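**Student:** Quick one, structure for this:
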Amino acid sequence: MRSLQSSSCLRYKEEEPKFRNDKKLGMFFNSQSENKQTNDNKNNNKDKKNKGKNENDDKVFTFDFKIGPPIKYFQIGVLIGSAAYIFYSLGQDDIDELTFQQFTSEYLSKNLVDRLIVVNGRTAIIELNQSGKAQFPHSHNQKLSFNIGSLEAFERSLKEAQDEFEIADAVRIPVIYTNEGSTGKMLINFIPTVLFLGAIYYMTRKASSMGGMGGPLGFGKSTAKKFNQETDVKIKFKDVAGMDEAKEEVMEFVKFLQNPEKYEKLGAKIPRGAILSGPPGTGKTLIAKATAGEAGVPFYSVSGSEFVEMFVGVGASRVRDLFKTARENAPSIVFVDEIDAIGKQRSKGNASGANDERETTLNQLLVEMDGFDTSDHVVVLAGTNRADILDRALLRPGRFDRHISIDNPALEGRKDIFKVHLKKIKLAEDIDKDLPGRLAALTPGFSGADIANVCNEAALIGARFNAPAVTLRHFELAIERVIGGIEKKSKLLNPEEQKIVAYHEAGHAICGWYLKHAYPLLKVSIIPRGQGALGYAQYLPPDQYLMNTFQLYDRMIMTLGGRVSEELHFASVTSGAHDDFKKVTSIAQSMVLKFGMSKAVGLVNYADSQSQDNLTKPFSDETNQTIDEEIKRIVNECYQKCKQLLIDHSKDVELVAQELLKKEFITREDMIRLLGKRPFPEVNDAFDKYLDGKDAFKNEKPANEKKDSE
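**Tutor:** Now for the predicted structure:
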């Protein structure tokens, strides 16, 4: 916080606070100041003797006065309160209050009153004549007064009292009415206003020091942070893996800004901006940080939510200030993270006006990017995971020319990301040489953030077991924790529930083992997990983008295996398959409404043809009935096939269930030992490349590890 400086006797410096006052103060706050004062006095006496001059009147003593900001403001408040009290006391006269009866009996009856002064219709001040002043000499320094209820009652009582004492009309006491205000009271009443203004000033200064808005009138200033590639950002493109195409697109912007003549001589214009879109955790912000580290130009980073404030017009003002600053330092790069906070599609009509501020900010952004006043050599990068809701005017060429989609990395991309994160982890010497590829094969569908979390969890698990280095077992436990959550060892199932869960998971495992298009099975467990699952089966899906009808059918059959196994082995089913039904229903609906895999419905897409603003169904009631019948038909066909498959392999279901009850989890190697090798080749190339012939999971705990009990 900046120092507070005023014209009073208190002066604060930002580096070394001092307190200056006259010699007569005689205060010492610490021993260091006292010694310093003594030394200064000796030096001053020597100078006086040498010069022969007397400078005692001009001597200034210096004291160290170090206090914290809360004490400083408390002292200022006490000073203001004391000054107000002094003013109030000075404004009050010494007044002796009487009753009306005392006034009439002691002063009016003895003819000692010269006149009465009624102040503000509530107080009557008595002024004595010469006889009264002689009889009451203290009245020179003390005023006599009494309170009155109402003017009518006072005038009537005064008239009756003078009639009673038979005072002639010519000498009756004159009454003067006047209105006065107390300076002290006025100052006291003004104190809350002063404190309120002081609080506002303090908040604006605090906001200025934290957000860089530049004082109470600086709300419209941009809050963007400027980065220096030499000192602020250490991340480079070599630290970003798994998104080579996106790096090439973004690097072209950097090269254009660093050497614009190379492109301009061919007639090319610099693109205005690029949208980085993709699922959460894929590295959109990370690639922007790397751009800031690689670019040799000023880089401004700001969040979309920082443009939206409770004050009207602040967002548009900040947009103008941001682009003004970027133009002044051109060539430059501006990165707007989570641009969907201000870039949502504008509504057709909004009677309430609730979004006017956001839409005004968006309009200003559109003008700044490609309006009359264009921003030459200023590139805008924006990140969002909701590109579908952005306004179309924002996405057109001339504003955001490039749309860079960053998806979850494929196998080789995950392998490269693991290589980056494994450099920071102390690995065991005898660990698998192709560890990045093995871990990449075990983590299909993981984003870059998930991979970073796996590596960090592995290191935490190794430290928890007091391991000297991180082993493969630690990574396997970390993957299980990220996928299924932490093991709920305190959630103990009774024997009946445990048996139901075992046969349920055995049904999934057998269906997956004997279906041609099923994913490779890695592990089946009946240990409760943190996400509410009493058991789970872990498979290894391939990086596949197209699925045919046979693959979808096999996937639904495998998902229904748990519920069908319960029907075949128990008198009643349970509620444990509700999540399986959700997945099966979603696949069947997509086949009918999206993929055109139903002959009765036809080659139509009803799922994506309905807009958010239109609440009506895009099909008739007859078509709706047909859709329901087709979804039920597909699910029933999968159910019948699943039931027949489990009946044919009932002995295998029993073997797997009993093994699960015995060990609580089994791996692929256990399945091969119990059932023999799977009759179909694996559909995942990563499995054959990195896991074929190896244990997917090691079940034993390393002998040299001992869990930390502290």
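**Student:** contacts and neighbour counts: CA atoms only from here.
**Tutor:** Noted.
**Student:** I'd assumed Asp695 was in contact with Arg473.
**Tutor:** No - the criterion here is Cα atoms under 8 Å, and Arg473 misses it with Asp695 at 11.0 Å.
**Student:** element containing the spatially closest residue to Val175 that is not a sequence neighbour?
**Tutor:** Leaving aside its chain neighbours, Val175 sits nearest to Leu116 (4.8 Å; criterion: Cα to Cα, 6 or more residues apart in numbering). Here Leu116 sits within strand 113-119, counting by DSSP states H and E.
**Student:** Outside of the next helix or strand after that strand itself, list whatever touches it.
**Tutor:** Following strand 113-119 in sequence order, the next helix or strand is strand 123-128 (DSSP H and E). The contact list for strand 123-128 (Cα atoms under 8 Å, 6 or more residues apart in numbering) reads 112-119, 139, 143-148.
**Student:** centroid residue for the chain?
**Tutor:** Ser305 (9.7 Å; Cα atoms, centre = their mean).
**Student:** which of Arg473 and Asp695 has more neighbours?
**Tutor:** Neighbours were counted for Arg473 and for Asp695 using other Cα atoms under 10 Å; Arg473 has more, 19 against 12.
**Student:** which other helices and strands contact the strand holding Leu116?
**Tutor:** Here strand 113-119 touches strand 123-128, strand 175-178, going by 3 or more Cα pairs under 8 Å, 6 or more residues apart in numbering; DSSP states H and E.
**Student:** Check which helices and strands the last one sits against.
**Tutor:** Same thing as strand 175-178. strand 113-119.
**Student:** number of nearby residues for Gln142?
**Tutor:** Gln142 has 12 nearby residues by other Cα under 10 Å.
**Student:** And it, how close does it get to Asp93?
**Tutor:** As for Gln142, its distance to Asp93 is 8 Å (criterion: Cα to Cα, to the nearest Å).
**Student:** How many neighbouring residues does the nearest residue to Phe680 once chain neighbours are set aside have?
**Tutor:** Among residues not flanking Phe680 along the chain, Lys516 sits closest, at 5.8 Å (Cα to Cα, 6+ apart). Lys516 is flanked by 17 other residues according to other Cα under 10 Å.
**Student:** Quickly find the element holding Lys516.
**Tutor:** Following DSSP H and E, there is no helix or strand that holds Lys516.
**Student:** after the host helix or strand of Leu197, next one along is what?
**Tutor:** Assessed by DSSP H and E, Leu197 sits inside helix 183-211. Downstream of helix 183-211, the next assigned helix or strand under DSSP H and E is strand 225-227.
**Student:** who's in contact with that following strand?
**Tutor:** The contact list for strand 225-227, computed with Cα under 8 Å, 6+ apart, reads Val233, Ala292, Pro298, Phe299, Tyr300, Ser301, Val302.
**Student:** For those residues, please prepare CSV with the additional fields secondary structure, neighbour count and distance to Gln364.
**Tutor:** Formatted as CSV, the contacts of strand 225-227 follow (DSSP: H, G, I helix; E, B strand; the rest coil; neighbours: other Cα atoms under 10 Å; distance: Cα to Cα, whole Å):
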residue, secondary structure, neighbour count, distance to Gln364
Val233, coil, 15, 29
Ala292, helix, 30, 25
Pro298, coil, 18, 22
Phe299, strand, 26, 21
Tyr300, strand, 23, 18
Ser301, strand, 22, 18
Val302, strand, 20, 16
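**Student:** and for comparison, fold this next one:
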Amino acid sequence: MLGSSFALYYYLSNGSNTSREITWQEFRNAFLDKGLVDKLVVVNQSTVRVQLHSNATGTMYPSAGGGEYHFTIGSVEAFERKLDDAQKELGIPSHERIPVSYKEEVSYVGSLVSMFAPTVLFVGFLWWMSRRAGGAGGGGGGGIFSIGKSRAKMFNKDTDVKVKFKDVAGMDEAKEEIMEFVKFLKEPAQYEKLGAKIPRGAILSGPPGTGKTLLAKATAGEASVPFLSVSGSEFVEMFVGVGSSRVRDLFSSAKKNAPCIIFVDEIDAIGKARGKGGNFGGNDERESTLNQLLVEMDGFGTQEHVVVLAGTNRPDVLDPALMRPGRFDRHIAIDRPDVSGRKGIFMVHLGPLKLSTELPPMDVLAQKLAVLTPGFSGADIANVCNEAALHAARKAHEAVFEADFESAIERVIAGLERKSRVLSPEEKKTVAYHEAGHAVCGWFLEHADPLLKVSIIPRGVGALGYAQYLPPDRYLLSTPQMTDRICMTLGGRVSEEVFFGTENITTGAQDDLQKITRMAFEACANYGMNDVIGPVSYGGREGTKEGWTKPFSEKTGEMLDYEVRKMITTAYDRTRTLLIKHRADVEKVAKLLLEKEVITREDMISLLGKRPFKGKSDDMDKWLDENPSLGERSAPPPLEEIPGPVPADDTPTPAPVATATRIEDFNRL
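**Tutor:** Modelled structure (predicted):
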């Protein structure tokens, strides 16, 4: 349409003009020097028409049909000056010089185009956008106005959801809770005849990677009903009213396809509590979207058989009106799996892999990998299995071996070995004594986690060494357990002080100090584990983040600072006393580390004997004792990275992401 319009304009404006365009040089050589010019007409101050004498027809320079010529000028002043100079050179008297006239001409076609071209272009753009939006929407109808249509993806019997509950492991309690939705959608009459009303919706909350979206898909797959999936961010647009329009369209589509399931992922994008942060810009639009969602969820009839599932990592920021009964009645918490849950998840992800015949049976392998990966989420486990297959392919293996899984766990948590990073002898010795301090403290502290491996091989971004422990699935921390953990974390710093002196302490303990400071602050300000502060809770670190002001007075803040410092210095003195007592043991471990670079639990037993706590019943210790060969293999990386000294450029050593996550488990107790 636009192309034909411009073609018509070009034909009308240029096709009827038979005048031939020439240059100034052609004009002078062919016409002016030969005296064939009768008159010059300057049109619109940009074009000069050349009118020749009537007797010059037979001697025309190249023929142009009717004998009309023109050339373009930059400015009238420059043209007049060049024409005067040329006629002076030719010796033409002033009274015989070529007359020049000026005129303005208006092209009706050009005027029309200049008037209506913007409108035509705008209408054409809207038409193109309408066609494009209609095609992208999958339904066509609505054109440009389909911007207010829901972008939810529909999964129905034609595009069946293949995920079933058997594909979801490690969340048995959550599956039991959500199974009621499946039973209702399959057999609603069984509930309705008793007068029961199905819950309108459920919030699936938990850390990232724990399987919230997967569980929602499995619910749709088991129920064999249409499944509408949409992200919370897709409701947020810069156009006013688009979010609420999409919410209306989403629920309208759900009612047409009832019984069905709506899954809104990351609902906190539109469901945050109202009235926070002021009403500026897009905040009003977000709140109107939330209001529309509240209305739609409360507007269901009991016969519509539509269930709304929502996933979020932050249920604490959601609006109370969204969480009340009648909207999201059920709050299903999905936490990281325990050992049995991790075993089930490994069984699911090990199935598609081509495993080596040298490996133990799949259930035994899954149990071993589950023990080696405490704190891992379902996504972490899936990544471990995938990385193991990639590592096997990279090494040109015919199948996946146990070493591939161990390398995969190392890569997922701590990154690759930094073989290019060569430490100087002084730095290597410092790192060895630092790690030996951690290992010896953990070995002789009753409540420390079982040690599996100590290494001084640089890994990841800034870790120059690490000690690996296998903490059990613990849900409560007592004061002695927390104190032992702080002392074990301080072991590296204290070991440097004992063996190299206070003046030679390095920056390698930066991450250790951050961890113990956080733990001590939580103990005093959140868990009520300090006699001076008393049994009060100020929300810990999270309490100071939510508001602009601290939830305690300046005097209490000073008291907290003092008690946190006192708790850490007391643990520091206890750790120094312990390492001085076992100074010879630290030297043994450090020398063996300098020799082998990696030592295992079996090496520690041969050096120091078994841990002197026979009455201690630890599931991980028992498992390690029943599987002594584990310590002889290359073990996976630690759950508590112990970074060594920072590089020479004094860049602070960053804590690995996985490390921070494992430590933060403690904050949720």
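**Student:** Just give the TM-score of the two.
**Tutor:** With the length set by TM-score structural alignment, normalised by the length of the second structure, the two chains reach a TM-score of 0.79; 587 aligned residues with a Cα RMSD of 3.9 Å.
**Student:** still on that earlier bit, right, and the residue nearest to Phe680 of the first structure touches Met558 too?
**Tutor:** No - contact criterion Cα under 8 Å: Lys516 of the first structure and Met558 do not qualify, at 10.9 Å.
**Student:** tell me the strands in the second structure, going along the chain?
**Tutor:** Using DSSP state E, the strands of the second structure run over 20-21, 37-43, 47-52, 69-72, 100-103, 153-155, 201-205, 227-231, 260-265, 306-312, 330-333, 451-455, 466-469, 598-600.
**Student:** now those in a markdown table, with distance to Thr507 of the second structure?
**Tutor:** A markdown table is the format used below for the strands of the second structure (distance: least, Cα to Cα, whole Å):
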| stretch | distance to Thr507 of the second structure |
| --- | --- |
| strand 20-21 | 80 |
| strand 37-43 | 81 |
| strand 47-52 | 79 |
| strand 69-72 | 76 |
| strand 100-103 | 85 |
| strand 153-155 | 51 |
| strand 201-205 | 38 |
| strand 227-231 | 44 |
| strand 260-265 | 42 |
| strand 306-312 | 38 |
| strand 330-333 | 40 |
| strand 451-455 | 18 |
| strand 466-469 | 15 |
| strand 598-600 | 22 |
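**Student:** looking at those strands, which is closest to Pro612 of the second structure?
**Tutor:** Proximity to Pro612 of the second structure (Cα to Cα) singles out strand 451-455 among the strands of the second structure, at 13.8 Å.
**Student:** matching residues in the first structure for that closest one?
**Tutor:** Using TM-score structural alignment, strand 451-455 of the second structure corresponds to residues 521-525 of the first structure.
**Student:** Please say which position in the second structure Met369 of the first structure maps to.
**Tutor:** Matched by TM-score structural alignment, Met369 of the first structure corresponds to Met297 in the second structure.
**Student:** Could you measure from the nearest residue to its match once chain neighbours are set aside over to Ile178 of the second structure?
**Tutor:** Excluding the flanking residues, the one nearest Met297 of the second structure by Cα to Cα, 6+ apart is Arg327, at 5.7 Å. Taking Cα to Cα as the measure, Arg327 of the second structure falls 16 Å from Ile178 of the second structure.
**Student:** and these two? which has more neighbours close in?
**Tutor:** Ranked by neighbour count (other Cα under 10 Å), Arg327 of the second structure and Ile178 place Arg327 first, with 24 against 18.
**Student:** Could you pull out the buried residues of the helix holding Leu197 of the first structure?
**Tutor:** In terms of neighbour count (16 or more other Cα atoms under 10 Å), helix 183-211 of the first structure has its buried residues at Gly184, Lys185, Leu187, Ile188, Thr204, Arg205, Lys206, Ala207, Ser208, Gly211.
**Student:** With the second structure overlaid, how far apart is it on average?
**Tutor:** Taken over the aligned residues, the distance from helix 183-211 of the first structure to the second structure averages 4.1 Å (mean Cα distance after the TM-score superposition for the first structure).
**Student:** what helices or strands is that helix leaning on?
**Tutor:** Secondary-structure packing of helix 183-211 of the first structure (3+ Cα pairs under 8 Å, 6+ apart): helix 69-91.
**Student:** Can you give the distance of the helix it packs on from its chain's centre?
**Tutor:** Distance of helix 69-91 of the first structure from its chain centroid, counting by Cα atoms, centre = their mean, to the nearest Å, is 40 Å.
**Student:** Which neighbouring elements make contact with that helix?
**Tutor:** Partner elements for helix 69-91 of the first structure (3+ Cα pairs under 8 Å, 6+ apart): helix 183-211.
**Student:** Run through the helices of the stretch 551-700 of the first structure in chain order.
**Tutor:** With helices called from DSSP state H, counting those that start in this stretch, the stretch 551-700 of the first structure shows them at 578-593, 621-648, 650-663, 668-675, 685-686.
**Student:** want to throw those into TSV with distance to Pro271 of the first structure and mean neighbour count?
**Tutor:** Output for those, formatted as TSV (distance: least, Cα to Cα, whole Å; neighbours: other Cα atoms under 10 Å):
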stretch	distance to Pro271 of the first structure	mean neighbour count
helix 578-593	39	17
helix 621-648	47	16
helix 650-663	60	18
helix 668-675	52	16
helix 685-686	39	18
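**Student:** Including distance to Asp373 of the first structure, could these go into JSON lines?
**Tutor:** Listed next are those as JSON lines, based on distance: least, Cα to Cα, whole Å:
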{"stretch": "helix 578-593", "distance to Asp373 of the first structure": "47"}
{"stretch": "helix 621-648", "distance to Asp373 of the first structure": "53"}
{"stretch": "helix 650-663", "distance to Asp373 of the first structure": "70"}
{"stretch": "helix 668-675", "distance to Asp373 of the first structure": "65"}
{"stretch": "helix 685-686", "distance to Asp373 of the first structure": "53"}
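**Student:** Would you tell me which of those gets closest to Lys433 of the first structure?
**Tutor:** Nearest of these to Lys433 of the first structure, taken as Cα to Cα: helix 685-686 at 16.2 Å.
**Student:** Quick one: average offset of the closest one versus the second structure, please.
**Tutor:** Helix 685-686 of the first structure, aligned to the second structure and superposed, deviates on average by 2.6 Å (mean Cα distance after the TM-score superposition for the first structure).
**Student:** gap between Asp93 of the first structure and Gly184 of the first structure?
**Tutor:** Relative to Gly184 of the first structure, Asp93 of the first structure is positioned 11 Å away (Cα to Cα).
**Student:** tally of neighbours for Ala288 of the first structure?
**Tutor:** Other residues within reach of Ala288 of the first structure, judged by other Cα under 10 Å, total 27.
**Student:** Next, work out how far apart the aligned partner of it in the second structure and Pro450 of the second structure are.
**Tutor:** Aligned by TM-score structural alignment, Ala288 of the first structure pairs with Ala216 of the second structure. As judged by Cα to Cα, Ala216 of the second structure and Pro450 of the second structure stand 37 Å apart.
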